[in-house]
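Visitor: Mind looking at a prediction? Sequence and model below.
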Amino acid sequence: MKLVFATNNNNKVKEIRSLLGDVFEIITLHEAGIDIDIPEPHDTLEENAREKSETIYKMTGQHCFSEDTGLEVFALNGAPGVISARYAGEQKSADDNITRLLQELQGKTNRSAQFRTVISLIIDGKEQQFEGICPGHILTERKGNGGFGYDPVFVPEGATRSFAEMNLSEKNQYSHRARAFAKLVQHLRSITDQEFTN
């Protein structure tokens, strides 16, 4: 099965391809010849994910999926949440976003947080959503050089290192995105199994 992944983020493409293996062919927007930055105008991850997948489905008519991910920090009432990528401004600088987050958390003892991913899948015009959550906490300083986004300051529950100190396979053991994609893969496999048995 061929699926268009509605993203321009190569790091996310690398993660999903490592999870899906060879069973499904993932086509990026660039590979599909689509050069747009899909807006994320909504107040929830669910609505933004749907906006992206519906936009690509209307453009291509192909099976597609998108995801929207937010870091939700409890001491900040769920911020940065839906604006995680542009928390420090429209330049979408991960380093600036982390700097602002650490500043906002100065003096706060509760550093609990969670990453949450929502995937919107459209097959034959019908949408389904899948959610993945990774609880953890925010460090007081950056650690590690891997990953992307807020990975240098986020330690998942049950781990002692930040996402940025882990390799991709280690990160996938905890990752919100991996958990959401696992549900997506299970659903896609059930669809393809039905196709082969019918």
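Guide: Structure received. Numbering: from 1, shown residues only.
Visitor: Please make it C-alpha for all contacts and neighbour counts, starting now.
Guide: Will do.
Visitor: For the protein, just list every one of the helices.
Guide: For the chain, the helices identified by DSSP state H occupy 10-20, 45-60, 94-104, 168-172, 176-197, in order along the chain.
Visitor: As JSON lines, the ones you listed with distance to Gly70 and mean neighbour count would be great.
Guide: Output for those, formatted as JSON lines (distance: least, C-alpha to C-alpha, whole Å; neighbours: other C-alpha atoms under 10 Å):
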{"stretch": "helix 10-20", "distance to Gly70": "14", "mean neighbour count": "15"}
{"stretch": "helix 45-60", "distance to Gly70": "7", "mean neighbour count": "20"}
{"stretch": "helix 94-104", "distance to Gly70": "12", "mean neighbour count": "17"}
{"stretch": "helix 168-172", "distance to Gly70": "17", "mean neighbour count": "16"}
{"stretch": "helix 176-197", "distance to Gly70": "10", "mean neighbour count": "16"}
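Visitor: Report the contact partners of Tyr57.
Guide: For Tyr57, the contact set (C-alpha atoms under 8 Å, 6 or more residues apart in numbering) comprises 63-64, 122, 125.
Visitor: which non-adjacent residue is nearest the residue most central in space within the chain?
Guide: With distances taken as C-alpha atoms, centre = their mean, Thr69 lies nearest the centre of the chain, 4.2 Å away. The shortest distance from Thr69 to any non-neighbouring residue, by C-alpha to C-alpha, 6 or more residues apart in numbering, is to Thr117 (4.3 Å).
Visitor: One more: Gly70?
Guide: Nearest-residue entry for Gly70: Gly81, 4.5 Å, with adjacent residues in sequence omitted and distances by C-alpha to C-alpha, 6+ apart.
Visitor: again, but for Ile38
Guide: Distances taken as C-alpha to C-alpha, 6+ apart place Lys52 nearest to Ile38, at 6.2 Å, with adjacent residues excluded.
Visitor: Also Asn97?
Guide: Ala88 (4.9 Å).
Visitor: how far away is the one you found from Arg100?
Guide: Using C-alpha to C-alpha, to the nearest Å, one obtains 6 Å as the distance from Ala88 to Arg100.
Visitor: Kindly report the same for Glu165.
Guide: Summarising the geometry, the distance separating Glu165 from Arg100, computed by C-alpha to C-alpha, is 21 Å.
Visitor: try it against this one:
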Amino acid sequence: MTRKLGGGSLVIATHNSGKLKEISALLDPYGMKCISAGSLGLPEPPETGTTFAENALIKARSAAEASGLAALADDSGLGVDALGGRPGVYTADWAERQWFEGDPGRDWYMAMGKVEGMLQQLGSDTDRSAAFHCVLAIAWPDGEHAIYEGQCPGSLTWPPRGEMGFGYDPVFIPNGREQTFAEIDQAEKHSISHRADAFAKLVADQFGS
């Protein structure tokens, strides 16, 4: 039987105010008061895991141990079947510019192009199936934890289409749709996304009857 949160304060292991707002809105109906790790001055631990679950748990455990409260963390990314699941946990890293490339921020068009180039090298009949993955990890200060995995299967297209969304959204078409994640109404996207799938499992387990 999974340990239950039971209301109260929950540290969200993020320094991103947007992510805190999104998660808080999802958990507010269940009596959870969400506090960001950033607002508590907690450090961001190195994400040294080789899977989404490992990285999510690293972040959740670090926040729980440092704060003395239960903590929630997520890790997510894109897995492409023909590329053996890559970029996977390195989804964001593939968008990082090197110092000699100018702006050190993320270049998602470069990352999408890297994936497309690798697929084209495999041939025109290469399977373009892919899926976005999200893992949510809850950790308690005593070391107990729970993990919830969600995914949104689909396929990749080229060239990129759409102005909404972010990351690899312009090249990802979810199964059953003809539009990319960057063309779909964002409320609809969030209802079918990998994060929505993972949160549905968390809510059912933690707050279900």
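Guide: That came through fine. Keep in mind it's a predicted model, so treat the numbers as computed, not measured.
Visitor: which residue lines up with the residue nearest to the centre of structure 1 in structure 2?
Guide: Matched to structure 2 by TM-score structural alignment, Thr69 of structure 1 sits across from Ser76.
Visitor: That match touches Val89, doesn't it?
Guide: Yes: the criterion here is C-alpha atoms under 8 Å, and Ser76 of structure 2 meets it with Val89 at 7.2 Å.
Visitor: Need the overlap of contacts for those two.
Guide: Listed as contacting both Ser76 of structure 2 and Val89 by C-alpha under 8 Å, 6+ apart are Phe52.
Visitor: quick one: the strands in structure 2?
Guide: Counting by DSSP state E, structure 2 has these strands, from start to end: 8-12, 32-36, 71-80, 129-139, 145-156, 172-174.
Visitor: Report the contact partners of the nearest residue to His30 of structure 1 once chain neighbours are set aside.
Guide: The spatially closest residue to His30 of structure 1, leaving aside those adjacent along the chain, is Asn8, at 7.2 Å (C-alpha to C-alpha, 6+ apart). Residues near Asn8 of structure 1 by C-alpha under 8 Å, 6+ apart: 28-30, 37.
Visitor: what does Leu184 of structure 1 give?
Guide: Shown here is Leu184 of structure 1, whose contacts under the criterion C-alpha under 8 Å, 6+ apart are 119, 121, 130.
Visitor: residue in structure 2 matching the second one?
Guide: Think Leu121 of structure 1. Under the pairing rule here (TM-score structural alignment), the equivalent of Leu121 of structure 1 within structure 2 is Ile138.
Visitor: Contact partners for the residue nearest to its match when sequence neighbours are not counted?
Guide: The spatially closest residue to Ile138 of structure 2, leaving aside those adjacent along the chain, is Leu72, at 4.5 Å (C-alpha to C-alpha, 6+ apart). With C-alpha under 8 Å, 6+ apart as the criterion, the residues that contact Leu72 of structure 2 are 10-13, 60, 136-139.
Visitor: Repeat the analysis, applying 7 Å as the threshold.
Guide: Contacts of Leu72 of structure 2 were listed using C-alpha atoms under 7 Å, 6 or more residues apart in numbering, and they are 11-13, 60, 136-139.
Visitor: In TSV: those, plus distance to Glu188 of structure 2.
Guide: Written out in TSV, the entries for these read as follows (distance: C-alpha to C-alpha, whole Å):
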residue	distance to Glu188 of structure 2
Val11	27
Ile12	24
Ala13	26
Ala60	28
Leu136	21
Ala137	24
Ile138	26
Ala139	30
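Visitor: Mind checking which of the residues you listed are buried?
Guide: Taking 16 or more other C-alpha atoms under 10 Å as the criterion, what is buried in the contacts of Leu72 of structure 2 is 11-13, 60, 136-139.
Visitor: ok, so of the residues you listed, who is nearest Val171 of structure 2?
Guide: Top of the list for closeness to Val171 of structure 2, among the buried ones among the contacts of Leu72 of structure 2 and by C-alpha to C-alpha, is Leu136 at 24.4 Å.
Visitor: residues in contact with the closest one?
Guide: Contacts for Leu136 of structure 2 (C-alpha under 7 Å, 6+ apart) come out as 56, 72-75, 147-149, 198.
Visitor: among the helices of structure 1, which is nearest Pro135 of structure 1?
Guide: Closest to Pro135 of structure 1 of those is helix 176-197 (C-alpha to C-alpha; 8.4 Å).
Visitor: how many degrees apart are that closest one and strand 112-123 in direction?
Guide: Using axes from the mean of the first three to the mean of the last three C-alpha atoms, to 10 degrees, the direction of helix 176-197 of structure 1 lies 20 degrees away from that of strand 112-123.
Visitor: gap between the counterpart of Val155 of structure 1 in structure 2 and Thr14 of structure 2?
Guide: When structure 2 is aligned by TM-score structural alignment, Val155 of structure 1 is paired with Ile173. Distance of Ile173 of structure 2 to Thr14 of structure 2, given as C-alpha to C-alpha: 28 Å.
Visitor: Same check on Asp205 of structure 2?
Guide: According to C-alpha to C-alpha, Asp205 of structure 2 and Thr14 of structure 2 sit 23 Å apart.
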